[in-house]
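Chemist: Fold the following, please.
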Amino acid sequence: MLLELINSNQPFQWKHFEGEIILLCVRWYLKYALSYRNLEEMMMERGLKVDHTTIYKWVIIDDPQIEKRSRKYLKSINDSWRVDKRYIKVKEKWKYLYRAVDSNGETFDFMFSAKRDSLAAKRFLTKVPKAKHNKQIGVINVDKNAAYSIAFEKLKQARLLSNECELRQSKYPNNIIKQDCFGRLRNSAFHTIDFPKR
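Modeler: Sure thing, here's the model as predicted:
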């Protein structure tokens, strides 16, 4: 996949570094708990002088392009989802982390919101099906928060969800998400947005 991203339409032309180096740094930054200075040092150990501010620019500017190009390579998810939210601290502010996991335990999307209401639920439930790798939704399992049923009905009225789609409000199917209390998604979400850790 990385080679195809590098070769497709020369996404990194006019850059001072090879596409493979840019992809490597962006990937390591987003996947692991590394700062920009950590990556600068790691590149230096490999004989490459890259300033941490350059890596910062790659993450800010190139990451959205990489994400857009890599969408078509994502594995298709099944039609049964679990949606949950957590209240977490991000850059000294409390936010709700909405996340979606399929019945196999694969996390496939997340979103941050300042509020926990029907508008936030609607925004998240609208965002998830738009991804090309997502199949038609069959069942969405959520907790008993009333905001989900309001958002669900609005999406059905707007024909953004099919009539066959079912909303199940029960805490038990979401146990697969609850087990991830301090899990990988929350960590990766922090690394993605906590830019001041340079």
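Chemist: rest of the way, CA atoms for contacts and neighbours
Modeler: OK.
Chemist: For this structure, which segments are assigned as strands?
Modeler: In the chain, the segments counted as strands under DSSP state E are 80-90, 93-102, 107-113, 139-142, 166-169.
Chemist: tell me the residue furthest from the middle of the protein?
Modeler: The centre of the chain is farthest from one residue, Gly47, which by CA atoms, centre = their mean lies 32.1 Å away.
Chemist: Now for Phe110, how many residues are close by?
Modeler: Using other CA atoms under 10 Å, Phe110 has 19 other residues around it.
Chemist: With adjacent residues omitted, what lies nearest to it?
Modeler: Residue nearest to Phe110 in three dimensions, not counting chain neighbours: Arg99, with 4.1 Å by CA to CA, 6 or more residues apart in numbering.
Chemist: for Val26, same thing?
Modeler: Leaving aside its chain neighbours, Val26 sits nearest to Val59 (5.5 Å; criterion: CA to CA, 6+ apart).
Chemist: do you know how far that neighbour is from Asp84?
Modeler: 28 Å (CA to CA, to the nearest Å).
Chemist: do Pro129 as well
Modeler: From Pro129 to Asp84 the distance is 16 Å (CA to CA).
Chemist: The two - which one has more neighbours?
Modeler: Neighbour count, other CA under 10 Å: between Pro129 and Asp84, Asp84 has more, with 21 against 16.
Chemist: ok, now how distant is the more buried one from Leu23?
Modeler: Distance of Asp84 to Leu23, given as CA to CA: 31 Å.
Chemist: Same question for Lys72.
Modeler: The gap separating Lys72 from Leu23 is 17 Å, by CA to CA.
Chemist: now the other sequence, so there's something to compare against:
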Amino acid sequence: MSNAGIFRYFKTSPEIIRLAVMMYVRYPLSLRNVEDLLHERGIDITHETVRFWWNRFGTIIAAEIRRSRVQAMQNFRHRRWHFNEVFVKINGVKHDLWRAVDHEGEVLERLVTKRRDKKAALN
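Modeler: Okay, the predicted model is just below:
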């Protein structure tokens, strides 16, 4: 859907509305925090305006994000993840921290063991 159709009756530019909604959705911010961040950038709106925009455009923008993520994931034919090992000290005792990390860098699983046992960590 084009921006002209969605934002037709609003005086504020579509970029500002999209920025405010994305800041609220993407980051763990309150409505007042979004208001303050936009105010620092010279955009004077209230937190109630951000709430109204979120109620009005949140689902549309979320659907666009989902669509773009699905398209990006289709470009990756295989989701890749890797397994790494880190040594950490807990209360002065050396332990092994095993982590499964996906292609985006997010930790999928963690396991802490006292002994180095890769087979147990993989299961």
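Chemist: from memory the residue nearest to Val26 of the first structure sits against Leu24, does it?
Modeler: No: the pair Val59 of the first structure / Leu24 is not scored as a contact, 10.8 Å apart, by CA atoms under 8 Å.
Chemist: More neighbours: the two, which one.
Modeler: The residue with more neighbours, out of Val59 of the first structure and Leu24, is Val59; 23 against 12, by other CA under 10 Å.
Chemist: what do we get in the second structure for the more buried one?
Modeler: Alignment note (TM-score structural alignment): Val59 of the first structure maps to Trp54 of the second structure.
Chemist: and Phe87 of the second structure, how many residues sit next to it?
Modeler: Neighbours of Phe87 of the second structure under the rule other CA under 10 Å: 14.
Chemist: Is it part of a helix or strand, or is it coil?
Modeler: Classification of Phe87 of the second structure using DSSP: H, G, I helix; E, B strand; the rest coil returns strand.
Chemist: For it, which non-adjacent residue is closest in space?
Modeler: Nearest residue to Phe87 of the second structure, sequence neighbours excluded (CA to CA, 6+ apart): Asp96, at 4.7 Å.
Chemist: Can you classify that neighbour as helix, strand or coil?
Modeler: Under the three-state scheme (three-state DSSP), Asp96 of the second structure adopts strand.
Chemist: Tell me which residue of the first structure lines up with it.
Modeler: So Asp96 of the second structure corresponds to nothing, using TM-score structural alignment.
Chemist: and Asp96 of the second structure, how many neighbours does it have?
Modeler: For Asp96 of the second structure, the neighbour count with other CA under 10 Å is 20.
Chemist: Trace Val26 of the first structure over to the second structure, please.
Modeler: Taking TM-score structural alignment, the alignment pairs Val26 of the first structure with Val21 from the second structure.
Chemist: Burial check on the equivalent of Leu108 of the second structure over in the first structure, number of neighbours?
Modeler: Using TM-score structural alignment, the equivalent of Leu108 of the second structure in the first structure is Ile177. By other CA under 10 Å, the residues close to Ile177 of the first structure number 22.
Chemist: ok, Ile177 of the first structure touching Asn104?
Modeler: No: judged on CA under 8 Å, Ile177 of the first structure makes no contact with Asn104 at a distance of 10.7 Å.
Chemist: sorry, back to before: my guess is the residue nearest to Phe87 of the second structure contacts Val86, does it?
Modeler: Yes: with contact defined as CA under 8 Å, Asp96 of the second structure counts as touching Val86 (5.9 Å).
Chemist: Work out the gap between the longest helix along the second structure and the centre of the chain.
Modeler: Longest helix in the second structure, counting residues (DSSP state H): helix 47-75. Its chain's C-alpha centre and that of helix 47-75 of the second structure lie 12 Å apart, by CA atoms, centre = their mean, to the nearest Å.
Chemist: what about the residue farthest from the centre of the first structure, distance to Arg184 of the first structure?
Modeler: 31 Å.
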